[in-house]
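A.B. asks: Pasted the sequence and its predicted model underneath.
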Amino acid sequence: MGFPKHKTAAAVAVLNDHNKLLLVKGYVRGWEFPGGYVEIGEPIEKAAVREVKEESGIEVEITKFCGVYQDLKSSTFVYLFTAKAVGGKLRDSSETLASGFFSVEEALQKVTWKNHNERILRCLNEEEHPFLISF
């Protein structure tokens, strides 16, 4: 019997000085938080910062760990953080079609993938931290 294989990812709710939320538009899921898989030997919070920079050009400082989503079917854990934008310049990347800062209301309209609207609301509601959601 082998050891279980799990995937670990990090996603970040980034707010700028105008309290707008950073979203990136991917090729498959459309608009969502920036994020991606944690590399072997990489701390989760460093992966979160790296993924935001790679996907949007924005440099961030993690402000809080929010919680974890566990996808039981794909055996994936997604760690969610909040962060503040501290530098960089918005740009597209090889992983994204577009990126931008949006009001929470605009972000909720743009995000259409499964439970990602729920993620926005949970990350922005500190009373729910930390959370563990399995589905």
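C.D. replies: Perfect, I can see it now. Numbers count the residues shown, from 1 in each chain.
A.B. asks: rest of the way, CA atoms for contacts and neighbours
C.D. replies: Will do.
A.B. asks: Show the subsequent helix or strand relative to the helix ranked longest in the chain.
C.D. replies: Longest helix of the chain, by residue count under DSSP state H: helix 44-56. Using DSSP states H and E, the helix or strand that follows helix 44-56 in sequence is strand 58-71.
A.B. asks: okay, pairing it with this:
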Amino acid sequence: MKKRIEATLIYLMDNDQVLMLERVKKQGDIHIGKWNGLGGKVELGESIKKCAIRELKEESGLSAEYFDFAGHITFPGFDKHGNDWSVYVFRAYGPSGEMIECDEGELSWVSRDDILSLNLWEGDKHFIPYVLSNKTFFGEFCYQSGELSSYTLDFADYLSGKDLN
């Protein structure tokens, strides 16, 4: 039975650097070989905010001084079970703590200018520029056989009642 899975995606920033994760460690990982922000599934009874804070700490060992909501993205039928993913995207600032080894891949601080040259999901190339430019967005990214087939991207600044019908 198909499910809706809620998750978070966090882009931790420190000056002109962003903490990114190259997914290279887990066998069968749908993201294998791709670069992502950090994040993961919301646990039962957990708020989106608490999930973002927990996932950042679990995957990197780091905490952030504050989080800023960047957007929301849906990925219909994204995983191998055909589940729909609902992902809340955050910018995080003011890292503190000691970075740990991540069991999902290799963590690296990447220059903001170099992120789009990484091996990203095709859809990420469309929304990451807005994460980095402090725009709030809503999107839907559809993939078929691992390839981006269509997407929509709207910005909170431009939503109005007539656009929502």
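C.D. replies: Yes, it's here. Since the structure is predicted, the reported quantities are computational estimates derived from the model, not experimental observations.
A.B. asks: so what does the longest helix of the first structure touch, helix or strand wise?
C.D. replies: With contacts taken as 3 or more Cα pairs under 8 Å, 6 or more residues apart in numbering; DSSP states H and E, helix 44-56 of the first structure sits against strand 7-15, strand 35-37, strand 58-71, strand 76-88, strand 98-102.
A.B. asks: What is the aligned counterpart of E58 of the second structure in the first structure?
C.D. replies: For E58 of the second structure, the aligned position in the first structure is E54, judged by TM-score structural alignment.
A.B. asks: cool, K49 of the second structure as well?
C.D. replies: Under TM-score structural alignment, K49 of the second structure pairs with E45 in the first structure.
A.B. asks: That match reaches A9, doesn't it?
C.D. replies: No - under the criterion of Cα atoms under 8 Å, E45 of the first structure makes no contact with A9, lying 10.1 Å away.
A.B. asks: State the distance from K20 of the first structure to E118 of the first structure.
C.D. replies: Distance, K20 of the first structure to E118 of the first structure, by Cα to Cα, to the nearest Å: 17 Å.
A.B. asks: Have a look at these two and say which one is more surrounded.
C.D. replies: Neighbour totals were compared for K20 of the first structure and E118, and K20 leads with 18 against 11 (other Cα atoms under 10 Å).
A.B. asks: Identify the residue spatially nearest to the one residue sitting closest to the centre of the first structure, adjacent ones excluded.
C.D. replies: By Cα atoms, centre = their mean, the first structure has its centre lying nearest to A11, at 2.2 Å. Closest residue to A11 of the first structure apart from its sequence neighbours, by Cα to Cα, 6 or more residues apart in numbering: G35 at 4.0 Å.
A.B. asks: Can you give me the neighbour number for that neighbour?
C.D. replies: G35 of the first structure has 25 nearby residues by other Cα under 10 Å.
A.B. asks: what kind of secondary structure is the equivalent of I133 of the first structure over in the second structure in?
C.D. replies: Using TM-score structural alignment, the equivalent of I133 of the first structure in the second structure is G139. Following DSSP: H, G, I helix; E, B strand; the rest coil, we place G139 of the second structure in the strand state.
A.B. asks: Distance check, G139 of the second structure against I128 of the second structure.
C.D. replies: Per Cα to Cα, G139 of the second structure is found 12 Å from I128 of the second structure.
A.B. asks: returning to what we had before: how much space between the match of E58 of the second structure and L124 of the first structure?
C.D. replies: Distance from E54 of the first structure to L124 of the first structure, by Cα to Cα: 23 Å.
A.B. asks: What count of nearby residues applies to the match of K49 of the second structure?
C.D. replies: Neighbourhood size, E45 of the first structure [other Cα under 10 Å]: 20.
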